[in-house]
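K.L.:
Model the following, please.
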Amino acid sequence: MNAQAEIQMKQLPGDFAIWLFILAELSVFALFFILYAITRARFPEMFAEGQAQLNVLAGVGNTLALLTSSWFVVRAQQKVHAGQKGGNVFLTLALVSACVYLWIKSAEYQHSVALGFDLSTNDFYFFYYGLTAFHMFHVILGMLILMLLMLQNWRGKYRSGRMNEFESGACYWHMVDLLWLVLFPLVYIL
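P.N.:
Below you'll find the model as predicted:
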């Protein structure tokens, strides 16, 4: 293995700018998670009562939808990188999985509101709606990025050695997935 190949193996996938953006996004979420933890420590009974009203199975469904979607993005990236057809099929499946997440989350919101729980109910619901809606916004943005990747792939923009933009989009999508893997147990289980 030559030195240049060794250096390339150690580089992060995607563009450096996406990693700065991901770091900024993770920092914002970390701040929200800290505020959530502090408020939860102050009002443990309120948070326990709020969590008891949440549908953990819906949270598990959302987790499975996002994990599945990330797997499809990985498969799409592998196909595109190898110059094989089928990358857009996997991106489409990733988008379908993301739509499943949005459908479950929307049904969950409707159910909570029907029970009389909204942003103003108490601090738990303020954080529940705030954190999950902020995450849902990132899911929607990620879906738009995946659609752009599909369009660019359809136009033949990506191939081995020209994957930087595709990898950046995939990294963003995986960040969204990672955030849910922290958010789900934090809000629904712990």
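K.L.:
drop to CA atoms for contacts and neighbour counts, all remaining ones
P.N.:
Fine.
K.L.:
unless I'm mixing things up, F72 is touching G86, no?
P.N.:
No. F72 is beyond contact range of G86, at 10.8 Å (criterion: Cα atoms under 8 Å).
K.L.:
Between these two, which is the more surrounded one?
P.N.:
Set F72 next to G86 and count neighbours by other Cα atoms under 10 Å: F72 wins out with 22 against 15.
K.L.:
want to put them side by side, so please do this one too:
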Amino acid sequence: MIMNAWPADPFASKPPRAPRRRLREPGHVPGEIGIWVFIFGDLLVFALFFGVFVHERSRSAGLFEQAREHMNLMFGAGNTFLLLTGSLFVALSLNSLRQGASGRGSRMILVTLLCGAGFVVNKFLEYSSELGAGHTPSTNSFYMYYFVFTGIHLLHLLLGMVALVIMYLIARKPSLGRRDLRNLEAGACYWHLIDLLWIVLFALLYLMR
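P.N.:
The predicted structure follows:
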């Protein structure tokens, strides 16, 4: 048997590579239409809440300012940092999952879930501090709005953590389809909504003078 000692022709045509599967169509809206209907509806409701708060503050500026000065800025800033970090990691997670890196993507979802858990613990400590100082929803209008608005937001965050668990389970699947990606995007959009609402609440309750 005679073996060909000549090297392979470097100019010979190579077999074409299999095209990489694209999970995301260019220009498509992330998630499902239903999640955007919910997000815009929720934003309208909270916009009404915020408008009522600003109106009541204009009527009782001295009372609201005195109450605001008793708020612990560190609690609010800490929760802002946690949510911003969580939103960053959920965005990075989606990017990794689109590239097929399910392990890295799922771990980043867990980081976001830990940020959410940290928010819950921090909020529990803040509530305990305020109640221990004698500040309850019946103390004055400021604290009534504080407990109601942050309580509604906390409920949103707990639902968001449930969504993150579902996202994690989807991310752990051996392969992802377009439907899986849309569900992941819908969960991420909802988490970004939670972040946005908190940033406005943080400004109104802790910073507005």
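K.L.:
So for F72 and G86 of the first structure, which residues contact both of them?
P.N.:
Listed as contacting both F72 of the first structure and G86 by Cα atoms under 8 Å, 6 or more residues apart in numbering is no residue at all.
K.L.:
ok, now which ones touch whichever residue in the first structure pairs up with N140 of the second structure?
P.N.:
With TM-score structural alignment as the matching criterion, the partner of N140 of the second structure in the first structure is N122. Each residue near N122 of the first structure by Cα under 8 Å, 6+ apart is listed here: M46.
K.L.:
average distance between the top helix by length along the first structure and the second structure?
P.N.:
As assigned by DSSP state H, the longest helix anywhere in the first structure is helix 123-154. In the superposition with the second structure, the average deviation recorded for helix 123-154 of the first structure is 0.7 Å (mean Cα distance after the TM-score superposition for the first structure).
K.L.:
Count the residues that sit near whatever residue of the second structure lines up with E108 of the first structure.
P.N.:
Taking TM-score structural alignment, the alignment pairs E108 of the first structure with E126 from the second structure. Here the number of neighbours of E126 of the second structure (other Cα under 10 Å) works out to 17.
K.L.:
cool, L125 of the second structure as well?
P.N.:
For L125 of the second structure, using other Cα under 10 Å, the count is 13.
K.L.:
what does P26 of the second structure give?
P.N.:
P26 of the second structure has 7 nearby residues by other Cα under 10 Å.
K.L.:
Quick check: it vs G100 of the second structure, distance?
P.N.:
Counting by Cα to Cα, to the nearest Å, the separation of P26 of the second structure from G100 of the second structure is 17 Å.
K.L.:
cool, and L184 of the second structure?
P.N.:
From L184 of the second structure to G100 of the second structure the distance is 14 Å (Cα to Cα).
K.L.:
Settle it for me: which of these two has more neighbours?
P.N.:
A direct count of neighbours by other Cα under 10 Å for L184 of the second structure and G100 places L184 higher, at 25 against 18.
K.L.:
In contact with the residue mapped onto the more buried one from the first structure, which residues?
P.N.:
L184 of the second structure maps onto F166 of the first structure when the alignment is built from TM-score structural alignment. By Cα under 8 Å, 6+ apart, the contact list for F166 of the first structure reads 14, 77, 149, 158.
K.L.:
could those residues be laid out in TSV, adding distance to E49 of the first structure and neighbour count?
P.N.:
Shown next, in TSV, are these (distance: Cα to Cα, whole Å; neighbours: other Cα atoms under 10 Å):
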residue	distance to E49 of the first structure	neighbour count
G14	43	18
Q77	43	23
L149	42	23
Y158	50	19
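K.L.:
Run those residues past the second structure and keep the common ones.
P.N.:
Compared against the second structure with both residues aligned by TM-score structural alignment, their matches' Cα atoms under 8 Å, the contacts of F166 of the first structure retain 14, 77, 149.
K.L.:
who touches the aligned residue in the second structure for the last one in this structure?
P.N.:
Structural correspondence for L149 of the first structure with respect to the second structure (TM-score structural alignment): M167. With contacts taken as Cα under 8 Å, 6+ apart, M167 of the second structure has the following neighbours: 109, 183-184, 187.
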